[in-house]
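Enquirer: have a look; sequence and predicted model below, questions after that.
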Amino acid sequence: MAVIELADYGPDFNVNPYPYYAKLREAGPVHEVVGLDGNRFWLVVGYEEGRSALADSRLSKAPATMGYEPGDEAIMGPHVLTLDPPDHTRLRKLVAPEFTPRRVEALRPRVQRITDELLDAMVPAGHADLVDALAFPLPITVISELLGVPHADRDTFRAWTNEIVAPTTPTGPRDNTIALCAYLDELIEDKRCSAPADDLLSTLLRTRAEDGDRLSAAELRAWAYVLLIAGHETTVNLISNAVRSLLSHPGQLAALRADFSLLDGAIEETLRYEGPVETSTIRFTREPVSYGGTEIPARQTVLVALASADRDPTRFPDPDSFDIRRSATPGRGPAHLAFGHGIHFCIGAPLARLEGRIAVRALLERCPGLAFDPEAGPYEWLPGMLIRGVRELPVRW
C-alpha cells in the first residue's frame, strides 16, 4: 500500500477535507500517511474501523509505555489524554462526579444569563464576528467560572489555547503550554492558601476518594489544563460550526426556527456533519492490529479521522447532507464519534451540548434576520488536523 502525502492535496484539504476523506474511504478504511507536519502515521477513515480503534485496548495513549520521549505532557504532568488504565481510570474517577448530567444541568441558568448578556451587547450593532462576540466568550466564561479563573485572564487564555490547538508557529504549542502551566501552578497555589471556595479547582483540591486517594499538585494542574483547552476551544467551534451550517442550509434553518424541538437534533447533526474535532488525539499500537483488512504493525502512531468516520455512507445515509432530523430517524443516529468512544469519551460532552443548545437558540430568537455578512472575505480556517473551524464568522441581522 502506497504511503499518502496529505500535503499533496494542497490548501483545499484544510478548507474542505471531506472530498479527500471520501476518496480515501473508497480506497480503504485505513491508510499510512505523511501528515501536513511531515510526521508519518496511520489514518483510520472508516466509521466501524474508527469506532473499534477508539475503544481498542491494544492501542495505548501513553507515549512512555511505547518507549517514546514524552512531549508536552512532560510539562503539564500526567493527564487523561496521555494515560492508559489503571492510571487513566483513577484520574477520571476523581473528576467524573463533577461532570454528571445532573451537575451540568444545574449550570443551565448561569449559561443562559451569560448568553443573554453577550447578546445584549452584540445585537444592537446589527452585525458582528460571531466567534469574537458569542462563540468564544460564552464557553471561556463558563469554564473559567467553573474552575475559578479570574475574568481578567480570559483573553490571555484564548491566546495560549489557540496556539496550543491550532499553532501558527513551530514552537507555539510548547511555548504556550509552558506559559499556561506556570499560570495554573500559581492559580492552584493561591486557592490552596485561600479560604475554601466552591469553584471546581477548589473542590478538586479537597476531593478524596473512598480509599483516601486524591489528586497530586501535578495531576490537578494537568486536569485544569485539559479542562480549559477541551472545555472551551471545542465548544467555540461547535457553536460557530452550527451557525455556519444552518446559515448554509436555509431550509434546515427555517425548520428549526419553526420548531425548536428540533434543536437537539441540530446540535447532534452539527457534531456529525461539521464537528469541532477533526481527528482524535494520537494512539500507539502495542502490538500488530488489523482494521478492515489492513494490518498496522506494532509501535506505530494511529489517528482516527472523526470527520471522515462521521461521513461514512456505510453508517450514515446521504452523509454529505445536513439534516437536523437525522437523529430522530430510527436506525440513523445519533451514533456519531464527535466526542470519541470508549473509555476516553469526552467527559465534558454534556456541558458542550448544553452550551451549544442555549447559544444557538438564543441567537436565532434574538436575531430573526441572521445571515452571513455579504461584505466578508474568505474564511480563515484553523490550521492543522485537530480542530475544525474558522477564526472569524462575520454575520449580520
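Expert: Right, received. Where do you want to start?
Enquirer: switch to C-alpha atoms for all contacts and neighbour counts from now on
Expert: Noted.
Enquirer: give me the number of neighbouring residues for residue 236.
Expert: Neighbour count for residue 236, taken as other Cα atoms under 10 Å: 27.
Enquirer: a helix runs through it, doesn't it?
Expert: Yes: when classified by DSSP: H, G, I helix; E, B strand; the rest coil, residue 236 is found to be part of a helix.
Enquirer: who does the longest helix anywhere in the chain touch, helix- and strand-wise?
Expert: Taking DSSP state H as the criterion, the chain has its longest helix at helix 172-193. Contact here means 3 or more Cα pairs under 8 Å, 6 or more residues apart in numbering; DSSP states H and E; on that basis helix 172-193 packs against helix 73-76, helix 154-165, helix 200-206, helix 217-228.
Enquirer: buried residues in the shortest one, which are they?
Expert: Going back to what we said before, that points to helix 73-76. 73, 76 (16 or more other Cα atoms under 10 Å).
Enquirer: how far does it sit from its chain's centre?
Expert: The chain centre lies 20 Å from the centre of helix 73-76; the measure is Cα atoms, centre = their mean, to the nearest Å.
Enquirer: how about the last one?
Expert: The chain centre lies 17 Å from the centre of helix 217-228; the measure is Cα atoms, centre = their mean.
Enquirer: next one: stretch 342-361
Expert: Remark: stretch 342-361 is offset 9 Å from the chain centroid, using Cα atoms, centre = their mean.
Enquirer: can you give me the buried ones in that stretch?
Expert: Judged by neighbour count using 16+ other Cα under 10 Å, the buried positions of stretch 342-361 are 343-344, 346-360.
Enquirer: and if you look at stretch 204-218?
Expert: Along stretch 204-218, the positions that meet the burial threshold by neighbour count (16+ other Cα under 10 Å) are 204, 205, 214, 215, 218.
Enquirer: ok, now stretch 258-275?
Expert: Within stretch 258-275, the residues that qualify as buried by neighbour count (16+ other Cα under 10 Å) are 262-275.
Enquirer: separation between residue 307 and residue 75?
Expert: When distance is defined by Cα to Cα, to the nearest Å, residue 307 is 29 Å away from residue 75.
Enquirer: for residue 181, same thing?
Expert: Noted for residue 181: a distance of 7 Å to residue 75, by Cα to Cα.
Enquirer: and residue 137, by the same measure?
Expert: Applying Cα to Cα, one obtains 27 Å for the distance of residue 137 from residue 75.
Enquirer: still on that earlier bit, make CSV from the buried residues of stretch 204-218 and add distance to residue 109 to it.
Expert: Conversion of these to CSV gives the following (distance: Cα to Cα, whole Å):
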residue, distance to residue 109
204, 23
205, 26
214, 31
215, 30
218, 33
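Enquirer: next, residue 346: secondary structure please.
Expert: In three-state terms, and counting by three-state DSSP, residue 346 is coil.
Enquirer: quick one: contacts for the spatially most central residue of the chain?
Expert: Centrality entry for the chain: nearest residue to the mean C-alpha point is residue 234, 3.5 Å, by Cα atoms, centre = their mean. Contact partners of residue 234, counting by Cα atoms under 8 Å, 6 or more residues apart in numbering, are 276, 277, 387.
Enquirer: hold the first one in mind and look at this next one:
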Amino acid sequence: MADPLSGAPSPHHDLYANEARIDPYPVYARMRAKAPVHLIRDPNGIEHWLITRYEDARAALADGRLSRDPKHAWEALRRSGLYAEGDEGSEPHMLNSDPPDHTRLRRLVAKAFTPRRVESMGPRVQQITDGLIDAFAGRGTADLITELAFPLPITVICELLGVPVADRARFRVWSTAALTPTYEDDAPMPPHEANRLLRGYFTDLVAEKRRASRSATGDEDAQPDLLSALIVAQTEDGRLTEQELISTAGLLLVAGHETTVNLIGNGMLALLRNPDQLALLRARPELLPQAVEEFLRYDGPVERAMLRVATEDVEIGGTVIPKGAIVTVGVASAHRDPERYPDPDRLDITRGDRSHLGFGHGIHFCIGAPVSRMEGRIAVGTLLRRLPDIAPDAGAGALRWRPTGVLRGLEELPVRFSPES
C-alpha cells in the first residue's frame, strides 16, 4: 500500500512506530495539518480510515451510520487476533451493539450508575485510596501504577460487580492481553484467548451466584451487587441472553478499571512534568474537578476509539468513506486540535472544558464516567495532600508506555517523596 498523501510505499503508518508510542502528538499534528481523514494500515495489514480533527471526530462518534457491531468487520477482527475462528457473536455486549440491542443492554446497566449511587460510593473510594497510600507512604518511593492507579479502580469495580477482589491479578493479565495487539513482540497471549478466559471465569461465577441466590436467606433490603442484579433481570423476564450476561460482566470489569488506571497515571505524570500547574493545584485544590477534565483532554486514557464500520458511504471532512470500511476516531489527535482548543499542547488545569471526547460521545458515551471522574479526583487529591513534595523518581530510568492502540497508559510511574512518619 502507498501513503494516500505522499504516494510512498509504507508497510504501516508512523503511528505504529516506537517513537509514537512514547509521544504520538507530533505525528497527529502532521496528520491534522495535511487532512482531516487518513487511510492508514496497521502492522497486521488492516486498513482503516483515521479521523484527526475535533469536529469530525465528535460527529463520527455520534453517527449512526458507523456501526460498532463486529459482524460488519468480522474478517478484519479475526485477522487482528481479537477473535478466533468460531468466535463470531461471542461478545454481544453494549459496546459491540447498535440500537435497539444497545438501548436495551445499556438501560439495564445504567441502574448501577445513578448519581445517587455514585455519590454513595465516595467514602468507600476514599477509604480504599487511603489504605493503598498507607502501604507505601512510609517508604519514600512508590510506583503509582501498580500501587495505586491499578488497584484502586479494579477494587471498586470488583466490589460493584460482586467479583472477588482476590482475583484482580488474573484480571490484570487478561485485560492487558485483550488490549495488546498481536503484532507486539511482548504480547502476553492472543486477545481472543484472554477474552475466552474472561468469558470462562464469568460463566463459572454466574453459575455460583445462581446457586447462592437459591439458598440465600439474608437481608432482603440489601442492595445486590450488579452481577446479581443482572442475573435477576435475565431470570425474571428474559431481558438478557446468557451470552449477553457473560459478555456484559466481562466488559464492565475491563472497561470499569482500564480507563481510570490511565486517567490517574497520565494525570499525575502531566502534573509532575508541569510544575507550575502542580503548584497551582496544590494552592487551589478546588480546581481538582477542572484538572481531571484537563487530564482527560491533554494526555487522556483513550488514544483512539474502538473501531467502527461504515454501513453505507459516509462523507467525513470532505472524504467519502466507502460502505464496509473500518473507521477509527483519533481521540488524542482531536484533543490537540488548535481549531477547538487554544494552545492545545499546554496543560491548563483552569480550562474546565467538559466537551472533550475522553469518555466518548453519542450513545456509546462511557456509562461509568462519573465513577472514573470521582476516582481520579480522590486519587490525585489525596496524593497531593498526603505527599506534598511528590516528584518523579529520576533514578528509575525511562518511562514505558503500554502497547495498545486504543488506550494510552504507562506501565509504571516511579515517584519519590518525603516518607510519612
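Expert: Alright, I've got the coordinates. Note that the structure is a prediction, hence the values are computed from the model and not measured.
Enquirer: please say which position in the second structure the residue nearest to the centre of the first structure maps to.
Expert: Under the alignment defined by TM-score structural alignment, residue 234 of the first structure corresponds to residue 259 in the second structure.
Enquirer: elements contacting the helix or strand harbouring residue 26 of the second structure?
Expert: Assignment of secondary structure by DSSP states H and E places residue 26 of the second structure within helix 25-34. Other elements packing on helix 25-34 of the second structure under the criterion 3+ Cα pairs under 8 Å, 6+ apart are helix 331-334.
Enquirer: with the first structure superposed, average distance for the helix it packs on?
Expert: By mean Cα distance after the TM-score superposition for the first structure, the fitted helix 331-334 of the second structure averages 0.5 Å away from its aligned residues in the first structure.
Enquirer: which part of the first structure matches the following helix or strand past that helix?
Expert: Using DSSP H and E, the helix or strand that follows helix 331-334 of the second structure towards the C-terminus is helix 369-386. Aligning helix 369-386 of the second structure against the first structure (TM-score structural alignment) gives residues 349-366.
Enquirer: how far off centre is that stretch?
Expert: Relative to the chain's own centre, stretch 349-366 of the first structure is displaced by 16 Å; criterion: Cα atoms, centre = their mean.
Enquirer: please apply the same query to stretch 31-51 of the first structure.
Expert: Average the C-alpha atoms of stretch 31-51 of the first structure, do the same for its chain, and the two points are 18 Å apart (Cα atoms, centre = their mean).
Enquirer: related to what we said a few turns ago, in the longest helix of the first structure, what counts as buried?
Expert: So, applying 16+ other Cα under 10 Å, buried residues of helix 172-193 of the first structure: 172, 173, 174, 176, 177, 180, 181, 184, 185, 187, 188, 191.
Enquirer: between helix 217-228 and it, find me the angle.
Expert: Our comparison of helix 172-193 of the first structure with helix 217-228, counting by axes from the mean of the first three to the mean of the last three Cα atoms, to 10 degrees, yields an angle of 120 degrees.
Enquirer: what range in the second structure matches helix 172-193 of the first structure?
Expert: Helix 172-193 of the first structure falls opposite residues 190-211 of the second structure when the two are matched by TM-score structural alignment.
Enquirer: contacts for that stretch?
Expert: Taking Cα under 8 Å, 6+ apart as the criterion, the residues outside stretch 190-211 of the second structure that touch it are 81-84, 171, 174-175, 177-182, 227-228, 231, 246-247, 249-250.
Enquirer: returning to that earlier point: need the winner for burial among the helices and strands packed on helix 172-193 of the first structure.
Expert: Using mean count of other Cα atoms under 10 Å, the stretch among these with the greatest mean number of neighbours is helix 217-228 (a mean of 20).
Enquirer: how about the contacts made by the residue nearest to residue 390 of the second structure when sequence neighbours are not counted?
Expert: Once flanking residues are discounted, residue 390 of the second structure sits nearest to residue 417: 4.6 Å by Cα to Cα, 6 or more residues apart in numbering. If a contact means Cα under 8 Å, 6+ apart, then residue 417 of the second structure has 140, 141, 387, 388, 389, 390, 391 as its contacts.
Enquirer: closest one of those to residue 16 of the second structure?
Expert: residue 391 (30.3 Å; Cα to Cα).
Enquirer: tally of neighbours for the closest one?
Expert: Here the count is done by other Cα under 10 Å, and residue 391 of the second structure has 19 residues near it.
Enquirer: and it, how far is that from residue 320 of the second structure?
Expert: Here the distance between residue 391 of the second structure and residue 320 of the second structure works out to 48 Å (Cα to Cα).
Enquirer: go on, residue 105 of the second structure?
Expert: According to Cα to Cα, residue 105 of the second structure and residue 320 of the second structure sit 32 Å apart.
Enquirer: next one: residue 7 of the second structure
Expert: When distance is defined by Cα to Cα, residue 7 of the second structure is 19 Å away from residue 320 of the second structure.
Enquirer: same question for residue 346 of the second structure.
Expert: Relative to residue 320 of the second structure, residue 346 of the second structure is positioned 33 Å away (criterion: Cα to Cα).
Enquirer: then residue 200 of the second structure?
Expert: Distance of residue 200 of the second structure to residue 320 of the second structure, given as Cα to Cα: 41 Å.
Enquirer: give the aligned range of stretch 399-410 of the second structure in the first structure.
Expert: Structural correspondence for stretch 399-410 of the second structure: residues 379-390 of the first structure, per TM-score structural alignment.
Enquirer: closest to residue 18 of the first structure out of the buried residues of stretch 204-218 of the first structure?
Expert: Looking at these and their distance to residue 18 of the first structure, the nearest is residue 218, at 39.1 Å (Cα to Cα).
Enquirer: would you mind finding the match for the closest one in the second structure?
Expert: Using TM-score structural alignment, the partner of residue 218 of the first structure in the second structure is residue 243.
Enquirer: contacting residues for that match?
Expert: 90, 91, 92.
Enquirer: now residue 58 of the second structure
Expert: Residue 58 of the second structure is in contact with 357, 361, counting by Cα under 8 Å, 6+ apart.
Enquirer: likewise for residue 4 of the second structure?
Expert: Applying Cα under 8 Å, 6+ apart, one finds that residue 4 of the second structure lies in contact with 38, 39.
Enquirer: wasn't it part of a strand?
Expert: No: when classified by three-state DSSP, residue 4 of the second structure is found to be coil rather than part of a strand.
Enquirer: roughly how far does it sit from residue 145 of the second structure?
Expert: Applying Cα to Cα, the value for residue 4 of the second structure to residue 145 of the second structure is 39 Å.
Enquirer: next: residue 173 of the second structure.
Expert: 14 Å.
Enquirer: repeat for residue 390 of the second structure
Expert: Using Cα to Cα, one obtains 14 Å as the distance from residue 390 of the second structure to residue 145 of the second structure.
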